[in-house]
Structures are given as structure tokens and as C-alpha cells.
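Asker: Got a predicted model here, sequence first, then my questions.
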Amino acid sequence: MAGALTDPTRAPVAFGRRAVPQLFGELQRAGAAARLRALTSLCDLVHEPERLYQAVTGGFLKQLKVLFRDEDPSVRAKTCELLHLLTSHSIGRQAVLASSLLPPLCQLLDDSSFSCRRNVHRVLNHLALLPAGAEALLSLVPKLMLKITKEEDEEVQLLLLSTLTHCSRLDALPGLASDGVSLLGRKLSHRSSNIRREAAAAMMALSVPMDGKRQVCEDAEVLPVLIGLLRDKDVEVQANAAGVIMNTVIITTGKQRCLDLDVLPVLLGLLSEKHGDDDKEEMKKRRKALIMYVLRALTSLAEAPNGRRLLLEQLPLVEKKAEAAEEDQDIRRATQTAIQVITWTP
């Protein structure tokens, strides 16, 4: 054990593999200050993969449950920060899901400490990355939907929206039953492009089931805002908005609503945009997703007589996309499918 305490905010740490058991033992001591120092040292220690593995697999996690109810908000916040660090690795997520920590952790979503609530959202967002985690959080979706309107901090809003996206990709029905289309729709016009991107991603997940498509059509404000987002400066915002429209125009009502809102010129404009060859690989992937969604939306819109008539007038523009030598194979194939539907005759 270290001979002198050089940092008053941290507990002295034993050498090697004795450090983790020693610090978890310190958590049982009386006095919030001692527990806080031990938690701070643990947070430092679990940045090392070996110590993180030891903390997760050594049966220590159950000791954290009592700290969720600690009277000191700093202890509660630091406990959740430790869980956030542990769940940044897959083994930590699996361990938390296998433990009994999730129900008491979720109760801290209403904690008086903002730091505590933010760390809880970080943990939940990590857990939602696993299908088992998203499934475990489905019962929490109604509460998370309401939190969107209450939490003002941008990071927390992003975490909330991201968690809801993962859950809704697994099962959109809890979100749809919680007025998710209307609540997410309010975030589509947010000043932050990050919020707009995540809100559109969550909306895309909700628009997959038939009921989701109908709700998007029935909300008077959502589709006009989404069509406006097709002109957003952020490519991911554009792609997610195009994805919602792609899903919505599968049904007849969606086709008619989008045609009435004059979506075709906007979609065709995205199809004909030129971009330099100096785009990074990640940006090329985002643009590809955008173009694929646009082409699939155009294909569905061509199934409506009005849509086919308008698209036949712009057929050379679509054909040019199929003939472009630099185009990706998937984009060419999607373009050829769109042309077949546009030129179909009974």
C-alpha cells in the first residue's frame, strides 16, 4: 500500500491485483468522503483493461447497488461514472445486464443531481449498443420519451435520442405508443445539427412499422420539416431525413402527402449534386446512404401515377446517374431499379 496520501481526493491504492479488492473494500467504510475517494481511485484504475476485467468479473458490481441510495449526491454521481467507464467495454455491458443493477440504476433518472442523471444516461446508452441491452430498456422507452421534453442539456438530449434509436430499431412499438413521432418531431428543428441528426435517426426507426408510417403522415408538421432537412448542411441529417421519407412513401398516404409537399424536385436535386473526389472515406459512406435512400424513395413515388408522370419528365437526370462511371455498384443497381419502375407501362 502507498505510504503517503499525496492526493486528498483519491484513496491510497494497493499494488497490482490487490488494488481493485482493496478499493471496493473501502466502499464499505463509513463516511461519504472515504467512499468518494475510493470511487475516484477506481475510476482512474479501470482505464487499465486488466483492472476493468478484474472489477467486472470479481463479483464486485453488486456492492455498487447500495451506493445508488447514498445520501451524498457526489457519491451517487461518481458511482454512475464508474459504471459508465465499466460499460464502455462489451464485457462490462454484459456484466451489468446480467446483474441486478439496472432497476435501481434507472431510478436515478430522476435524481436531483444533474451529474448523476447524465452519467446514468451514459450508462444506458452504452447498454443499448447490445441487442440484449436495448431489449432490457424497452420498458423504459415511455419514460425516456418524456425526458426528451424535460432535459435541456445538449449532451443528455443526444444520449436520450441515441438510446431511443437503438431501442426503436429493435422494437418501435413502445416509442410509437408513447407519442414518439410528435415528441421527436419537435427536435427535428433544433438549432444543433447533432440533435437534428439523432432525432431524425430515431424517427427513421419509428417509421419502419406500418403504424409508424401512418403516424408520420398524420402529424401535420413532421413531413414538411423532414423535407426541409433534405437541404440541411449536415449529410447525416439529410440521410436520416431521406430514410424517414423512404419508409413513409411505401404506403399510399405517404406517397400522396410527399407529392403534395413537392418532394420530387428536392430528391432529384440531391441526386444530381456533384461532389469532389477529395471526400474522406467516411463522408463517402454517408453520401452513399443518402443517395440510396433518395433512389428508394423515388422508386416508391414512381408507383403513384402522379409521381411516375413527373419522374418521366426528369428521366434523363435519373439515367445519367446510372451511366456515371464513378458511381458505386449498389447505387447503379438502385438507379436501374428506379428507372424500371418509372418507365413501367401496364
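Answerer: In hand now; what should we look at?

Asker: from here on, contacts and neighbour counts on C-alpha atoms
Answerer: Noted.

Asker: Does Lys233 belong to a helix, a strand or coil?
Answerer: coil (DSSP: H, G, I helix; E, B strand; the rest coil).

Asker: Near it, how many other residues are there?
Answerer: A count of nearby residues for Lys233, using other Cα atoms under 10 Å, gives 10.

Asker: Return the distance of it relative to Ile331.
Answerer: Between Lys233 and Ile331 the distance is 22 Å, computed by Cα to Cα, to the nearest Å.

Asker: All the strands of the stretch 51-200 of the chain, in order from the start?
Answerer: Applying DSSP state E, counting those that start in this stretch to the stretch 51-200 of the chain gives no strands.

Asker: which residues in it form helices?
Answerer: Here the stretch 51-200 of the chain has its helices, by DSSP state H, counting those that start in this stretch, at 73-86, 90-98, 102-107, 114-127, 131-136, 141-150, 154-170, 173-177, 180-185, 193-206.

Asker: How about residues contacting the third one?
Answerer: It stands for helix 102-107. Residues outside helix 102-107 that contact it (Cα atoms under 8 Å, 6 or more residues apart in numbering): 65, 68, 96, 120.

Asker: For those residues, which single residue is the most surrounded?
Answerer: Val120 (28 neighbours).

Asker: what about versus this one:
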Amino acid sequence: MAGVLIDPTRAPVAFGQRAVPQLFAELQQPEAGRKQRALASLCDLMHDPERLYQAVTGGFLEQLEVLLKDEDLSVRTKTCELLHLLTAHSIGRQALLSSSLLPPLSQLLDDSSSSCRRNVHRVLNRLALLPAGAEALLSLVPKLMLKLREEEEEEEEEEEVQVLRLSTLSCCSRLDALPGLASDGVSLLARKLSHRSPNIRREAAAALMTLSVPLDGKQQVCETAVLPVLVGLLKDEDVEVQANAAGTIMNTVIITAGKLQCLDLDVLPVLLDLVSEQTEEEKEEDEERRRRRKALVIYSLRTLTSLAEAPDGRRFLLEQLHLLTRRSEAPEEDRDVRRAAQTAVKVITWTP
């Protein structure tokens, strides 16, 4: 008779509804090895929605607080992985936000293990996707900004962690940009705009766009000389990087200083190229890429509309009006793009 194969890295799992309570009971044991094996088995079970629901509603979540402070590195890392799996579902995210786990979890942003820090960022990013989660994490914005500064002085974090951190900052700043602005966020994010990774450039530009919504943010964008970098990103190979850069410029040119700087940077021809080019390849793009390009075109049109309020901008755009008129009149054009083009034409041709 063949022997039963037992995985030494997993704890034995009881049958049915007894499995989750039994494994959480194992987590109370002092031996690190038993806790590690129980956590590994729990992570396996959390792929089953029924077991996940049982873990969340059974009052087990608070038991994880002591594990987040465990002296064993692998226990802390695996506990964060378990929380990441729990937050894959709405009920898990809500339960975590209602628990007392966020403070000890946020302390692990400084953990010595890169795997543990990565799992923490994964959890925080999933929470930040909810408005309630973003609000709960606003107090962490200064610490996340500090991490951006530390990366410049010490060893740079791996790409996934940087992307997750920037995405979390973007979600939080979309709700309230003031903590990010008060933490020197504009200049810190500006330094990420030239990163070799398009994913990091994309998230940095997205976070900067959220910071440029308040008046103070627009002024800081002008004062930190970040506009030349953003104008350069309008020619980036990644459409979403282009769109996020265009969105930040769109926000900034609402104020006079932003208009004047962008006109000095000769941004008008670049924007006109973005709104006027519509190749056969673009028509054949997939839905997701068309959505991103639509955002880029609309942001560019709104930027042109604002720049038309300046005499030099209006003069230039009057000479190129046919490019905008074509997009404002084409019946096959997207309705939102057509409306933005019509507004731009109206402002450019306005006379007192």
C-alpha cells in the first residue's frame, strides 16, 4: 500500500468547517514552525471564498495582530500574505478596515525583509482602492512620501514595491491632496518621472496629477520646474504615461503661471499633434488602449482650451484651427472628444 504524501511545509487540515478554527488555534502555539505551517495552510484555504468568509466572520482576524509583531521574519511575512489574500474580496477589505490591524501592519513598512514589505504594500494598495480605505490610509501619506526620499539616499526598492507605493499615494491624494503636498510630494514625485521603468513613470505621473488639483498643487508644479519634464513625457512611448502627464499639465495651466510656462516650453504643437493624429492603427486598437488614448486626447484638448485664453496661445491656435474643427465636426468621432473639441474651438474663436 502506497504511503500518504505529507507536505512538511503545511499543517494538517481538518475536514470541512473545522479547518479554519483548527488552523487559527495552531497560530496560538509558541513554536515558530507550527505557526509557519498553519499560516501556509490558511493561505491555501483562503482561495476558497467559503473558507475566506468563515475566517473573516468568525472573529479570527484580531488574532493576527500578535503575529504581525512576531520576532520570526517568516511568520510576519506569511501573515501579511494571508491579509493580502483576505483583501482580494470586499468583505475582507471591510473587515480589515474595521479591525485594529492597520497600525501594526503599517509598522512593517520598515521591516527588514523585502518580502514582508512587498506584502504590506500589496495589502495597503488593495485597501486604498476603496474610498474608505484611502481615507483610513491618509495618515500614512507622509510616511510613504518619506520612503520616496529614502530611496534616493539608500538602495532603491524593487519595481513592484515602488509601483504599489505610488499607486497607493495616488488613491489617497485623489481623496485629499493636502497631506501629500505638505510632505513635499510634488518634488519627490517629479524625480520619479524620469525613471527607466514605464510603470513607475506612469504611477508617478498619476500621483502628481492628483496633487495638481488644488491651487497649492498647481503653484508647486510651477515652482519646482517639473513642467519641462511633463512636456517631455507627452512624447513617451507609453500612452498612459502621456495621458497622466497631459492631465497634470491640464490642471496646471488653469493658473496664469502655468499658462506662461507651458507657452514658453512650446507645448502647443505637441498637443496639436496628439489631438490631430488618428491613424489606421489607432482605429484597430483594443478597447483598453482606446480608452487610454481617449483620456490623452481629452486632456490635451482641455489644455489647449485653457492656453487659448492667453493672447499668444490664441494667436497660434487660430492659425491651426482646422485641426480642431475636424475633430469637433466628425460624426464618427467619440461624443466626449467631439464635445471637448467644440469647447476648444468656441474659446479660440471667441470675440468680445
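Answerer: That came in fine, so what should we check first? Treat the numbers as computed from the prediction; the structure is a model and nothing was measured.

Asker: deepest of the helices of the stretch 51-200 of the first structure, which one?
Answerer: With neighbours taken as mean count of other Cα atoms under 10 Å, the helices of the stretch 51-200 of the first structure reach their highest mean count in helix 193-206, at a mean of 26.

Asker: in what helix or strand does the aligned partner of Lys218 of the second structure in the first structure lie?
Answerer: Correspondence of Lys218 of the second structure to the first structure, assessed by TM-score structural alignment: Lys213. Using DSSP states H and E, Lys213 of the first structure sits in helix 210-218.

Asker: Following the chain onward from that helix, which element is next?
Answerer: helix 222-229.

Asker: And that following helix, what's buried?
Answerer: Residues of helix 222-229 of the first structure classed as buried under the neighbour-count rule (16 or more other Cα atoms under 10 Å) are 222-223, 226-227, 229.

Asker: Ala206 of the second structure against Ser170, yeah?
Answerer: Yes. Using Cα atoms under 8 Å, Ala206 of the second structure is in contact with Ser170, at 6.4 Å.

Asker: re earlier: same list, the helices of the stretch 51-200 of the first structure, but as TSV with distance to Ala55 of the first structure please.
Answerer: Below are the helices of the stretch 51-200 of the first structure laid out as TSV (distance: least, Cα to Cα, whole Å):
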stretch	distance to Ala55 of the first structure
helix 73-86	8
helix 90-98	9
helix 102-107	17
helix 114-127	16
helix 131-136	20
helix 141-150	29
helix 154-170	25
helix 173-177	34
helix 180-185	38
helix 193-206	33
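
Asker: And these: which comes nearest Asp260 of the first structure?
Answerer: Judged by Cα to Cα, the one of those that comes nearest to Asp260 of the first structure is helix 180-185, at 19.6 Å.

Asker: what's that closest one aligned against in the second structure?
Answerer: Under the criterion TM-score structural alignment, helix 180-185 of the first structure matches residues 185-190.

Asker: And that stretch, how far out from the chain middle?
Answerer: Computed by Cα atoms, centre = their mean, to the nearest Å, the chain-centroid distance of stretch 185-190 of the second structure equals 15 Å.

Asker: in the superposition, what's the average offset of it relative to the first structure?
Answerer: Mean deviation of stretch 185-190 of the second structure relative to the first structure after superposition (mean Cα distance after the TM-score superposition for the first structure): 0.3 Å.

Asker: Show me what Leu324 of the second structure lines up with in the first structure.
Answerer: Leu324 of the second structure maps onto Val318 in the first structure, by TM-score structural alignment.

Asker: and the gap between Asn240 of the first structure and Thr165 of the first structure?
Answerer: 12 Å.

Asker: shared neighbours of the two, anything?
Answerer: Ala201.

Asker: For Lys78 of the first structure, see how far away the match of Lys218 of the second structure is.
Answerer: Separation of Lys213 of the first structure from Lys78 of the first structure (Cα to Cα): 42 Å.

Asker: And Gln340 of the first structure, by the same measure?
Answerer: 59 Å.

Asker: same question, Glu326 of the first structure
Answerer: 52 Å.

Asker: And Ala38 of the first structure, by the same measure?
Answerer: Counting by Cα to Cα, the gap from Ala38 of the first structure to Lys78 of the first structure is 10 Å.

Asker: Can you tell me the closest non-neighbouring residue to the spatially most central residue of the second structure?
Answerer: When Cα atoms, centre = their mean is applied to the second structure, the residue found nearest the centroid is Ser167 (2.0 Å). Among residues not flanking Ser167 of the second structure along the chain, Glu203 sits closest, at 5.8 Å (Cα to Cα, 6 or more residues apart in numbering).

Asker: One more: Leu264 of the first structure?
Answerer: Leu298 (7.6 Å).

Asker: Looking at the second structure, name the residue matched to that neighbour.
Answerer: With TM-score structural alignment as the criterion, Leu298 of the first structure matches Leu304.

Asker: For its match, which residues are in contact?
Answerer: 268, 271, 344.

Asker: And the second one, what's its match in the first structure?
Answerer: Spelled out, that is Leu271 of the second structure. Leu271 of the second structure maps onto Leu267 in the first structure, by TM-score structural alignment.

Asker: State the helix or strand in which the residue lying closest to its match once chain neighbours are set aside lies.
Answerer: With sequence-adjacent residues excluded and distances taken as Cα to Cα, 6+ apart, Leu267 of the first structure is closest to Val294, at 6.0 Å. Secondary structure from DSSP H and E places Val294 of the first structure in helix 281-301.

Asker: list the buried ones in that helix?
Answerer: Buried residues in helix 281-301 of the first structure, counted by 16+ other Cα under 10 Å: 286-301.

Asker: going on from that helix, what's the next piece of helix or strand?
Answerer: helix 305-313.
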